[in-house]
Structure formats: C-alpha cells, structure tokens
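In: the following block contains a protein sequence and its predicted model.
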Amino acid sequence: MARDTADLTPIESRDQLAAHLESGCKPKEKWRIGTEHEKFGFYHDGHRPVPYEGPKGVRALLEGMQALLGWEPIMDGGLIIGLVDPIGGAAISLEPGGQFELSGAPLRSIHQTCREVHAHLAQVREIGDPLGIGFLGLGMSPKWRREQTPVMPKSRYKIMANYMPKVGGLGLDMMFRTCTIQVNLDYASEADMRDKMRVGLALQPIATALFADSPFTDGRPNGYLSYRAEIWRDTDANRTGMLPFAFADGFGFERYVDWALDVPMYLVVRDGRYHDMTSVTFRQFMAGRHPEGLPEPTPTMGDWKNHLSTLFPEVRLKTYLEMRGADGGPWRRICALPAFWVGLLYDEASLSAAKDLIADWSAEEREALRAAVPRTGLATTFRNTSVLAIAREAVGLAQDGLRRRAIAGNGVADETGYLAPLEETIALGHTPAESLLRQYETRWGHSVEPIFDEYAY
C-alpha cells in the first residue's frame, strides 16, 4: 500500500490532473522496474499471526529493521508503521492484517531486483528469527480466520475497514488476509501507456493463473486456485476491474482521470490527521463538496496522488503502470513476475506481438477470463484454446523480449532465467495452487500446517 503524500499544490483544473499522469513519460533509457511483494508474518510456535504490540510483535520487528538498515521511520499517530530508504527509494510498509511489504527501489534490471529481494528476505530473517517470527509467501492466509487476524494501527485502514462492507462482500478479506506480488513499469508516451495498459489488462488473468497460489481459507480448501483474485471480484466494483473504457478509441490520460474523478474517495490528510471522505467523489470534492468541518478544504495534488493510490483496477495508472494480478508466492516467483511483464512490455517486438494476440478479444471475453481463472486456472477455456496455451505463448514472448534486452548480470547473459518458475508451471500444466492441494490431500494429511514450514522464506 502506498505511503500517503503531502503535496500542498492547489488543484486548479482537470488538466492539471492529467498533466500529473503525463509527467510519468520517460525515454526508454530511463525506464525502471519497481517490484513489490507482501508476505505473512507468523510465529514458528503454533503458526500464530503476529500482533503489532508486544516484545515480539510487528512493532519490534520494524524497530529491529530500522536499527539494521538505518532507514527513516514512517510514523502514524506516534507509532512506527513503516520505513523508507531516503537514498534508494525503497520502503517497507504494513498491510492491514500485518502483511509485511517491501516496495522495491526503481531498478534497471531484474538481476538487481532479485538481489534486492534476496537481501530483504535475509534481513527480515535476521531480525525475525530471534523474535520467533517466520514469513510465508502465499496469496491468501491459509489458516487464520478474519477475527484471528491482527489489525495494524494505520489511520487509513480504519477508514477503509468501515467503508468496505458497504461496497462489497469480501473487501475485509482483501485487506486483512491476502498477499500479492506487483511490478511497476514505465511508459514513454501516452500511446505507449495505452498499449501497455491494454496488454496488461487483457493478460492479467493469464498472470493470475500462472501465479495462482491461494487455495486454502480457514485451514481447508476453499474451492479456488486463486481465491485472492476471486476476493477482488467482490471488493468494490467502483474502483476495481478490467477497465473496459481503456480499450475504447481515444483512451489516454484524460479518460483515466475522468474515471478516477467519479470514484468515491477514502480520505484526505490534514496536519497529519486522516479525515473520512467516503461520502464524496473526487469530482464532487473539486466542486466544493466535503464533510462538514474539514480543515483546509481546498483539494491539493497530494489529495489527488493519494486518491490514485486507492484505486485498485487490474492495472493501475499513476506516473507508472502497476501490474496487480498475481498472488504472493515463494521467492523465485517474486523475481518471475517482473521478468514476465518486462519481457512483454519493455521490448517493442514482444509488445507488438502481445497487442496482436489480444487485439480482437472483446470486453465480455476479457471479463469472462477474469471471472473463470480464479477457479479453473490454466485449465480455463478461451474460444477454442486454453489459458495454458495462451500462457505458453505469452511466456515465450516474454522470453524473446528479455533475450533481446540482453542485460547481463549475476554471471549470465540475459534475464531469461528468471522465467524458469513459469516455464516449470507450464510444463507441469497446472498451477502452483494445484501442487499445494495435492500435498494437502496426500502427505500433509489434510492439514495446512506443513505450509508454514515448507513454504516459508
């Protein structure tokens, strides 16, 4: 979850909002890769969730990380809720249920990304081990009920938790019981953003299938391969989904702004205090509507940037694009996600081929894919083929793109090796979730407890 921004520049026009998105345009040589991953903290003793307070809680973990790294603390109400690297730009933050997130620095290569991930996981083990805390990469909390899940003391989450039940059935599960891997990527121009947005949206269900890793809820199978993806389908229809308007003629920064303006807000921050804004859209806020008693009611660019971070479509546009379709998973798949999308979107030939692949898919077909994949994964049918076949083609395009990038590092000539987990999934013909389910049915003896030992970082 993004850190809240304090940019006090007053908003004077809609054009200013589109110009903010356009400011993200960068020449290709300045394109970077930002990888985010979330993980569940748990106590080795009893596989219990980790609360915020206490001598071995999340607060102690953050304080230990601060002492180790020397990063600046992010505070909320006098409590440490995250850390930021003032030099490199990376950050550590808390999701609502205590999920521990690394928002990686903007890096040039996946080699650098993977080194960053390795270093971070080694650091959290160094601090977590003496506290008896381990970390699990999975898309959905496999064991703890919602009422067993701790609540982190972040002001924005109080507002969100009050609002979620009003707009969907599973929003609280999204907040407290899911983990994801995301990658943030740059664009050169409005046209380049449009191409990447469309390919990213259309192929997001393919990524969901390749990374499907959330088949358990409350200690037993939930009937899905990516229950995390299913949860997003019943969270808040106003701010989630496949953005069919992105495929209409003339789509660009202004059209995304128009959509975002009509989504209800969550909050604004004034003098460090969070104010509930769920009663108005951003467009209404700009027109002068706001809750009674709001101090400094003039909308600012900080309000806009924070609002953009509370929109959750399958691909999110800020001053970069966020690919949001993948479940959390083991460390190899943290590196595989940026490899997949960089190979597809940062190489002109692969992006062109991907555009051709999805060119005649209808809005109804794209939505049907999103609806079916959480349950049937790679076996999902599409026209006269399967998601497995589409995934095989997409991973092949990504491999070609990474090969043409030809960025050497870690003793190899290019970044194609990071696709190995996806190639293995395709060769097996089934999702990671199905592997988990087979172990649950056989050697795990219908128990999810072994996951905490065998799949921890």
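Out: Okay, I see it. Numbers count the residues shown, from 1 in each chain.

In: going forward, measure contacts and count neighbours with C-alpha atoms only.
Out: OK.

In: over to residue 274. Which of the three states is it?
Out: Under the three-state scheme (DSSP: H, G, I helix; E, B strand; the rest coil), residue 274 adopts strand.

In: isn't it up against residue 268?
Out: Yes. In terms of Cα atoms under 8 Å, residue 274 counts as a neighbour of residue 268; the distance is 5.9 Å.

In: what about these two, which has more around it?
Out: residue 268 (25 against 17; other Cα atoms under 10 Å).

In: which strands or helices does the helix or strand that one falls within pack on?
Out: Taking DSSP states H and E as the definition, one finds residue 268 inside strand 267-270. For strand 267-270, the elements it packs on are strand 273-276, helix 301-308, judged by 3 or more Cα pairs under 8 Å, 6 or more residues apart in numbering; DSSP states H and E.

In: give the buried residues for it.
Out: 267-269 (16 or more other Cα atoms under 10 Å).

In: check contacts around residue 455.
Out: With contact taken as Cα atoms under 8 Å, 6 or more residues apart in numbering, residue 455 is in contact with 136-137, 330.

In: I meant residue 220, not that one.
Out: With contacts defined as Cα under 8 Å, 6+ apart, residue 220 is in contact with 142-143, 446-448.

In: now do residue 109
Out: Residue 109 touches 32-33, 407, 415, counting by Cα under 8 Å, 6+ apart.

In: mind listing residues that contact the strand holding residue 268?
Out: With contact meaning Cα under 8 Å, 6+ apart, strand 267-270 is reached by 6, 156, 159, 274-278, 295-296, 303, 306-307.

In: what about residue 201, how many neighbours?
Out: Residue 201, neighbours per other Cα under 10 Å, totals 26.

In: need the distance between the two termini of stretch 313-320.
Out: 14 Å (Cα to Cα, to the nearest Å).

In: pull the residues that contact it.
Out: Counting by Cα under 8 Å, 6+ apart, 20-25, 184-187, 197, 200-201, 204, 239-243, 256, 305, 308-309, 321-325 sit against stretch 313-320.

In: my guess is residue 75 contacts residue 94. True?
Out: No. With contact defined as Cα under 8 Å, residue 75 does not reach residue 94; the gap is 11.5 Å.

In: can you give me the strands in the stretch 201-350 of the chain?
Out: 216-217, 220-221, 240-241, 267-270, 273-276, 312-313, 315-317, 321-327 (DSSP state E, counting those that start in this stretch).

In: just the stretch 51-200 of the chain next, same as before
Out: Under DSSP E, counting those that start in this stretch, the stretch 51-200 of the chain gives strands at 72-76, 79-84, 91-94, 100-103, 133-136, 180-185.

In: circling back: with neighbour count and distance to residue 60 added, can I get the contacts of residue 220 in JSON lines?
Out: Shown next, in JSON lines, are the contacts of residue 220 (neighbours: other Cα atoms under 10 Å; distance: Cα to Cα, whole Å):
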{"residue": "142", "neighbour count": "22", "distance to residue 60": "24"}
{"residue": "143", "neighbour count": "22", "distance to residue 60": "24"}
{"residue": "446", "neighbour count": "15", "distance to residue 60": "34"}
{"residue": "447", "neighbour count": "16", "distance to residue 60": "30"}
{"residue": "448", "neighbour count": "20", "distance to residue 60": "27"}
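
In: take the one below as the second:
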Amino acid sequence: MARDTSDSTPITSPDALAEYLAEGSKPEEQFRIGTEHEKFPFFRDGKTPVPYFGDAGIKTILDTMQARSGWEPIIDAGNIIGLGGPSGMGAISLEPGGQFELSGAPLENLHETCKETNQHLALVREIAEPLGIAFLGMGGSPKWTFDETPRMPKSRYAIMSRYMPKVGTKGLDMMYRTCTIQVNLDFSSEADMRRKMQVSLKLQSLATALFASSPFTEGKPNGLKSWRGDIWTDTDNQRAGLLPFAFKPDFSFGDYVEWALDVPMYFVVRDGRYHDCTHITFRQAMAGALKGELADWQTNMGDWTNHLSTLFPDVRLKRFLEMRGADGGPWRRICALPAFWVGLLYDSAALDAAETLTKDWTFEEVEALRNAVPAGGLDVEFRGRSLWDVARDVVDIARTGLKNRARLNASGQDETVHLAPLDEMIAKRSTLADDMLALWKGRWNGNIEAVFDDYQY
C-alpha cells in the first residue's frame, strides 16, 4: 500500500463500517483489474541488497522516477517512501525490506495489465541500470540474512516490526524477506462478494502451489516450495489465514466487520504522525480507549480504512477483494496471476463452475491443504487426487472464463494467452520452485547467486 488514508469523517456505528464496504459494489461493466507486484532490488556486483540511502540507493531511484514521471512524492517523516500517480494511475511503494512495489491502476483487461507491467519494468530498468541495480522476481529472498536486509524509513513498518515478534514466529520474515503478486477484483453486491470470497478462499492454496517460487533461504534450499506460504502459517494468526466464518452460507459484510473490530490495531495517524495502537482493538478504540492518550482520540473513517489495510487474510475484503496467496515471480507470472483469478471470478459461467467444484470443500479440508502446500506444492494429494490434476481442472475453468470475456488485443488474441506460463508448468509437471531446485543441483552447481542472473527482470 503506497499511502495511508486521512478521512476525519466520524464513525457512528458498526453498521456504518459495513456500509462502507458495501459501497464498493458496482455494475459488472465497471469491474476493473488492479494488479500489484513486488520485487527485490539488488546490486549486480556482489548480489547484495540495496539500502534506502546513498547515491545508489532506493531513495535515488524514487527521486529519479518522480522527476521523470511527474508523479506525486509520498513523504513520511521527511523521507520519500512512494509515488502516487494521477487519479486512477496506480502508485509505487516500498515494502519493509526495500521490496519495490507497483500498485497498478484499475484496468479493463489483462492486455492492459501486461502493458502497464512492461512499461513499469522498462522505466525501472532504465533508472536502475546506471546505478548497477537490478530486480529479482521470486517469492522469498534467496540469499540475504534478516540482519543483512535493509530497513525502509516508513513509520508503519517500525510499529509492525516491534509488534510482530509478540504474535508469531515468522512475521519479520514476512515483512522483510518475501514478495508477492496480487490482484484486486470487484464485486456487484453482497451476494456476489460472498461467492467470490468463498471460491477464492478455497482456491487460494492452489494459487500458492501454482506460483510457488521461494525454495531457498540464506543461500541454500529450505525444504519448501513456497517459503512465503509457510511464513504465513505463523505470522499473526489473529489477522491472517482462512477466516472460518467466511465459509458460512450467509457470510456478510457485517461478519467481516465484526471480525475486524476485534483485531488489534497497528496505528492511527494524527497530524502526519503515527501513533502505536497495538495495545487495543478497533472496537476498543471506538469505545474511547485512546481517550487520554491522544487529543483527537475519536476514531474516524480514515482509521478504519487504514485498519482494513493491516488485516492479512488469504483473501482481503476492502471495497474490492484482494487475492493474496501467490509468491512473486518473473514478469510472465505478473500477468498470469490476474489471468487465473479474472478467468475464475469475472465470468458467470466460470464462477458457477468454480463454485460447483469447491462447493462441499470444508474449512478443515482447505486449512489442511493450506498447511501442506508450502512443502508439497502441487504434489500434495487432495481428496484422493493429485493437486496437479485439480490445477488442470481449475485452469481450464479460468480459460473458459477468459474466452467468454472475449477481450482481444491488437493481434486478435483473447486473454487466455496470459495463462501460458501455467499451461506450460502443468504440461511438464514442474513448478517454478521445482525448476529452481533442478537448476541448483545442475547448472548452478549449488551457487545461489545464479538465481539473480536467471530470474531478474
């Protein structure tokens, strides 16, 4: 997220918070695709991480991008920590360990998403190459220790860094040593939100397996296909995971609000300053828990919007749905991830088929799958079938959905072309993590630095 929200509108009741979410509903013709991807910056010489400060640092990249693009700098305590584009044009932001993120604009089709991605990566390369910097596309930092990883001067991250060790064993690794590709998708009503939330929660572990690309930690294999997926099993389980209540047949905006109200807060922003609120829940803040700590203690809609951005379920509900299960990866995967979810969720026939396929999957089964996938990937068995076979069925449903959408590029191709990386992987029954591990044993000869050469943008 590039920027935290300021909105002093007072909160009148929990119903108002549910209404805020419901206001995201829109007609199908206004549905858009918002793709986000993160990548690790590194120095080509030595394959070392890039700090924030310095002549060849992340600040320099942001300053140069700002000068060339004219985008608005996002400032935190005097430091540039992101760029905001003109209305509807996306943003650039930094993750805690310097992971460089594009939060893409809301676009009409996947061809536009790929064009946006290519333009962004071209600009980033143009600026970074003279500095001796490149970017790595994978789900977990493959070489650097936690202590070697830089820290970005972003106030919310300082609060999170102090809090994470209190609520899990892997939260700091999540913050500083992982990258993801995500897609944000719309809903037309509460019922449409419910269907999409339930289908995507059930299939999120399949996405983790399909996009697994984090098999190394600190220079050697870690025994996992998705280290990132494993990290999310013990980051902060009060605010992450599968949300069992969302599996209910009458799941509603109000149910999500009731859950979110009882999750500890991270912060509130007052007069540009971040105040640590990890000692209270949002419900307690609404009841006046900050009275005596802050002059402006009443909660407002800006606080609520920011709080929603600090919740980390596998599918996050805001005024849209965020698909959060996938590792980062090479540029073709940046288009394939939204293609997978758009195909499943943005065509009624495909959504019907995905719902039928997963209808009787129980929370317990899906949770067991979520726990098995980080190590087993697509080799995991689910209901007596290999997950490879399930993946083939689900990708075929996504393909049908994309064909039915019939969004063509200038060459007359529909959006199914963006599923090609998944088709290739399923055909050879080898995930990106499997490919990386084979290279490690083969051509790389156990040298982790080769991953930076083979999988840079």
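Out: Sure thing, it's come through. Small disclaimer: the values here were computed from a predicted structure and weren't measured.

In: as TSV, the helices and strands packed on strand 267-270 of structure 1 with distance to residue 353 of structure 1 would be great.
Out: Shown next, in TSV, are these (distance: least, Cα to Cα, whole Å):
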stretch	distance to residue 353 of structure 1
strand 273-276	45
helix 301-308	30
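
In: out of these, which one sits most buried?
Out: The highest mean neighbour count among those, using mean count of other Cα atoms under 10 Å, belongs to helix 301-308: a mean of 21.

In: mind giving me the packing neighbours of that helix?
Out: Helices and strands touching helix 301-308 of structure 1, by 3+ Cα pairs under 8 Å, 6+ apart, are strand 267-270.

In: mean deviation, the strand it packs on versus structure 2?
Out: Once fitted to structure 2, strand 267-270 of structure 1 is off its aligned match by 0.3 Å on average (mean Cα distance after the TM-score superposition for structure 1).

In: and that strand, which stretch of structure 2?
Out: Aligned using TM-score structural alignment, strand 267-270 of structure 1 spans residues 267-270 in structure 2.

In: run the chain-centre distance for that stretch.
Out: Offset of stretch 267-270 of structure 2 from its chain centre (Cα atoms, centre = their mean, to the nearest Å): 23 Å.

In: against residue 109 of structure 2, how distant is residue 389 of structure 2?
Out: For residue 389 of structure 2 relative to residue 109 of structure 2 (Cα to Cα), the value is 28 Å.

In: again but with residue 174 of structure 2, I slipped
Out: Residue 174 of structure 2 sits 30 Å away from residue 109 of structure 2, going by Cα to Cα.

In: then residue 360 of structure 2?
Out: 31 Å.

In: stretch 395-404 of structure 2 vs structure 1, average distance?
Out: Counting by mean Cα distance after the TM-score superposition for structure 1, stretch 395-404 of structure 2 comes out at 0.3 Å.

In: which residues of structure 1 does that stretch align to?
Out: Using TM-score structural alignment, the partner range for stretch 395-404 of structure 2 is residues 395-404.

In: what's that stretch in contact with?
Out: 339-344, 346-347, 349-350, 353-354, 414-416, 419, 422-423.

In: hmm, 7 Å instead?
Out: 340, 343-344, 347, 350, 414-416 (Cα atoms under 7 Å, 6 or more residues apart in numbering).

In: among those residues, which two are most distant?
Out: Farthest pair in those (Cα to Cα) is 350 and 414. Separation: 15.8 Å.

In: so between those two, which is more surrounded?
Out: residue 350 (23 against 20).

In: how far away is residue 263 of structure 1 from residue 237 of structure 1?
Out: Distance from residue 263 of structure 1 to residue 237 of structure 1, by Cα to Cα: 10 Å.

In: more neighbours, those two?
Out: Between residue 263 of structure 1 and residue 237, counted using other Cα under 10 Å, residue 263 has the larger neighbour count: 21 against 14.

In: ok, and the closest non-adjacent residue to the more buried one?
Out: residue 281 (5.3 Å; Cα to Cα, 6 or more residues apart in numbering).

In: kindly report the same for residue 85 of structure 1.
Out: Nearest non-adjacent residue to residue 85 of structure 1 (Cα to Cα, 6+ apart): residue 71, at 5.0 Å.

In: what sits against that neighbour?
Out: Counting by Cα under 7 Å, 6+ apart, residue 71 of structure 1 touches 83-86.

In: that one pairs with which position in structure 2?
Out: Match for residue 71 of structure 1 (TM-score structural alignment): residue 71.

In: what angle do the longest strand along structure 1 and strand 180-185 make?
Out: When structure 1 is parsed with DSSP state E, its longest strand is strand 33-43. Angle between the axes of strand 33-43 of structure 1 and strand 180-185 is 160 degrees (criterion: axes from the mean of the first three to the mean of the last three Cα atoms, to 10 degrees).

In: burial measure for residue 145 of structure 1, as a count.
Out: 14.

In: and the gap between the closest residue to it other than its chain neighbours and residue 149 of structure 1?
Out: Leaving aside its sequence neighbours, residue 145 of structure 1 sits nearest to residue 218 (Cα to Cα, 6+ apart; 5.5 Å). Per Cα to Cα, residue 218 of structure 1 is found 11 Å from residue 149 of structure 1.

In: the more surrounded of the two?
Out: residue 149 (19 against 14).

In: list the contacts of the closest residue to the more buried one other than its chain neighbours.
Out: Residue nearest to residue 149 of structure 1 in three dimensions, not counting chain neighbours: residue 97, with 6.0 Å by Cα to Cα, 6+ apart. Counting by Cα under 7 Å, 6+ apart, residue 97 of structure 1 makes contact with 149-152, 175-177.

In: please redo it, this time with the cut-off set to 10 Å
Out: 40-41, 49-52, 141, 146, 148-153, 157, 172-178 (Cα atoms under 10 Å, 6 or more residues apart in numbering).

In: and for residue 153 of structure 1?
Out: Residues in contact with residue 153 of structure 1 (Cα under 10 Å, 6+ apart) are 52-53, 76-77, 79-81, 94, 96-98.

In: report the longest helix in structure 2, please.
Out: The helix spanning the most residues in structure 2, taking DSSP state H as the definition, is helix 190-210.

In: and that helix, which residues are buried?
Out: Neighbour-count burial for helix 190-210 of structure 2 flags 190, 193-210 (criterion: 16+ other Cα under 10 Å).

In: same check on stretch 75-95 of structure 2?
Out: So, applying 16+ other Cα under 10 Å, buried residues of stretch 75-95 of structure 2: 76, 80-85, 90-95.

In: show the end-to-end separation of that stretch, please.
Out: 15 Å.

In: pull the distance from that stretch to the chain's centre.
Out: With Cα atoms, centre = their mean, you get 17 Å for stretch 75-95 of structure 2.
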